[in-house]
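Colleague: Provided below are the primary sequence and the corresponding predicted coordinates.
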Amino acid sequence: MNIEEVREYCLSIKGAEECFPFDDTTIVFKVMGKMFAYMGLERQDDGFRVNLKCDPDKAVELREKYESVIPGYHSNKKYWNTIYIDGDMPDSEIKAWIRHSVDEVIKKLPKKKQEEYAAMKNE
């Protein structure tokens, strides 16, 4: 995937919105006001990367399976992974982990907010 494809996929998630709360070069994607992904818009020496929330056990599994997955850069390494989007992880798997990140965010919301999210229509 390239950076624009990651952005488009994140925005295709039900209720997703983007913002720039940190600076002009770090895009943040949220659902229900909670962050599920963020990425720098400027290419680093080692490529573009996206940070995704992850179940702690699965986070470790991903890091062991793919060289392109490392503990979350500038985030809680227990719950966040950094994925180099032009690395060895297939596009379909990146999309699945973006979806997983959204699910992790939603399941931590209060029950009422979870129900509100479930009732939302995909726009």
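Modeller: Thanks, I have it. Residues are numbered from 1 along each chain as shown.

Colleague: C-alpha from now on. contacts and neighbour counts both.
Modeller: Noted.

Colleague: now do the SS call for Glu116.
Modeller: helix (DSSP: H, G, I helix; E, B strand; the rest coil).

Colleague: burial check on it, number of neighbours?
Modeller: Number of residues near Glu116 (other C-alpha atoms under 10 Å) recorded here: 11.

Colleague: could you measure from it over to Val31?
Modeller: Using C-alpha to C-alpha, to the nearest Å, we find Glu116 at a distance of 11 Å from Val31.

Colleague: same question for Trp97.
Modeller: 15 Å.

Colleague: could you do Asp23 as well?
Modeller: 19 Å.

Colleague: these two: who's more crowded?
Modeller: A side-by-side neighbour count of Asp23 and Val31, using other C-alpha under 10 Å, places Val31 first with 21 against 9.

Colleague: so that one makes contact with Ser12?
Modeller: No - the pair Val31 / Ser12 is not scored as a contact, 11.2 Å apart, by C-alpha atoms under 8 Å.

Colleague: contacting residues around whichever strand or helix holds Asp57?
Modeller: Using DSSP states H and E, Asp57 falls within helix 56-65. By C-alpha atoms under 8 Å, 6 or more residues apart in numbering, the residues outside helix 56-65 that reach it are Val69, Ile70, Pro71, Lys78, Tyr79, Trp80, Asn81.

Colleague: so what's the third one up against?
Modeller: It stands for Pro71. Ala59, Arg63, Lys77, Lys78, Trp80, Asn81, Thr82 are the contacts of Pro71 under C-alpha under 8 Å, 6+ apart.

Colleague: comparison target, given below:
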Amino acid sequence: MTESLTVQQAERYLLAKPASTLYYPFGDDVKVFRVKQKMFATLSFGKGNEKDTGSKMAGYYCINLKCDPDEAVMLRDIFTSVIPGYHMNKAQWNTIILDGSIPRGEIERMMDNSFMLVVNKMTKKEQQSILLHL
């Protein structure tokens, strides 16, 4: 049996990233994780009223993560709990439903990739100040 990721573990993992901060621009229900003011993840609870998800998110915490467009499609094909990014650019973001079906290590890898995709778009100076701590 693979170890799944709890919402508390996900939050700690995201906040452990260098220069990671928590922000609430969409209200108390949506945690936004940023690196140097740039969003790399969101975490929220699926209420079941989300459009276009077929209620897959109902009753589960969900993480939106930035993703390479080709990998985003592959992950959706592999995992039924990975869907196009809810309320995000669906080509570059995935929503991961924390229903226990995806191994913890795989979700952590997706979080790492999201973080690095955002960092890699920053100036060299900003990148260096972050990469020193990895």
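Modeller: Looks like it arrived, so ask away. From a predicted model like this one, the values you see are computed outputs, not experimental measurements.

Colleague: drop the TM-score for these two in here.
Modeller: Between these two chains, after superposing, the TM-score reads 0.90 (TM-score structural alignment, normalised by the length of structure 1); 120 aligned residues with a C-alpha RMSD of 1.4 Å.

Colleague: any buried residues in the longest helix anywhere in structure 2, and which?
Modeller: Counting by DSSP state H, the longest helix found in structure 2 is helix 104-119. Buried positions in helix 104-119 of structure 2, judged by neighbour count with 16 or more other C-alpha atoms under 10 Å: 104, 107-108, 110-119.

Colleague: out of the residues you listed, which one sits closest to Leu65 of structure 2?
Modeller: Checking the buried residues of helix 104-119 of structure 2 against Leu65 of structure 2 by C-alpha to C-alpha gives Ser114 as the nearest, at 5.6 Å.

Colleague: counterpart of the closest one over in structure 1?
Modeller: Applying TM-score structural alignment, one finds that Ser114 of structure 2 aligns to Ser101 in structure 1.

Colleague: returning to what we had before: report the buried members of the contacts of Pro71 of structure 1.
Modeller: Neighbour counting by 16+ other C-alpha under 10 Å classes Ala59, Arg63, Lys77, Trp80, Asn81, Thr82 among the contacts of Pro71 of structure 1 as buried.

Colleague: from those, which is closest to Val50 of structure 1?
Modeller: Proximity of these to Val50 of structure 1 (C-alpha to C-alpha) peaks at Thr82, which lies at 5.7 Å.

Colleague: quick one: contacts for that closest one?
Modeller: Thr82 of structure 1 makes contact with Arg49, Val50, Asn51, Leu52, Val69, Ile70, Pro71, Gly72, Tyr73, according to C-alpha under 8 Å, 6+ apart.

Colleague: out of these, which sit inside strands?
Modeller: When the contacts of Thr82 of structure 1 are checked against strands (DSSP state E), the matches are Arg49, Val50, Asn51, Leu52, Val69, Ile70, Pro71.

Colleague: right, and the first one touches Gly40 too?
Modeller: When you say that, I think you mean Arg49 of structure 1. Yes - under the criterion of C-alpha under 8 Å, Arg49 of structure 1 makes contact with Gly40 at 7.2 Å.

Colleague: what does Arg7 of structure 1 correspond to in structure 2?
Modeller: Aligned partner of Arg7 of structure 1 by TM-score structural alignment: Glu11.

Colleague: which residue sits closest to that match, ignoring its sequence neighbours?
Modeller: Distance criterion C-alpha to C-alpha, 6 or more residues apart in numbering; nearest residue to Glu11 of structure 2, sequence neighbours excluded, is Leu43 at 8.0 Å.

Colleague: trace the one you found over to structure 1, please.
Modeller: Leu43 of structure 2 maps onto Met39 in structure 1, by TM-score structural alignment.
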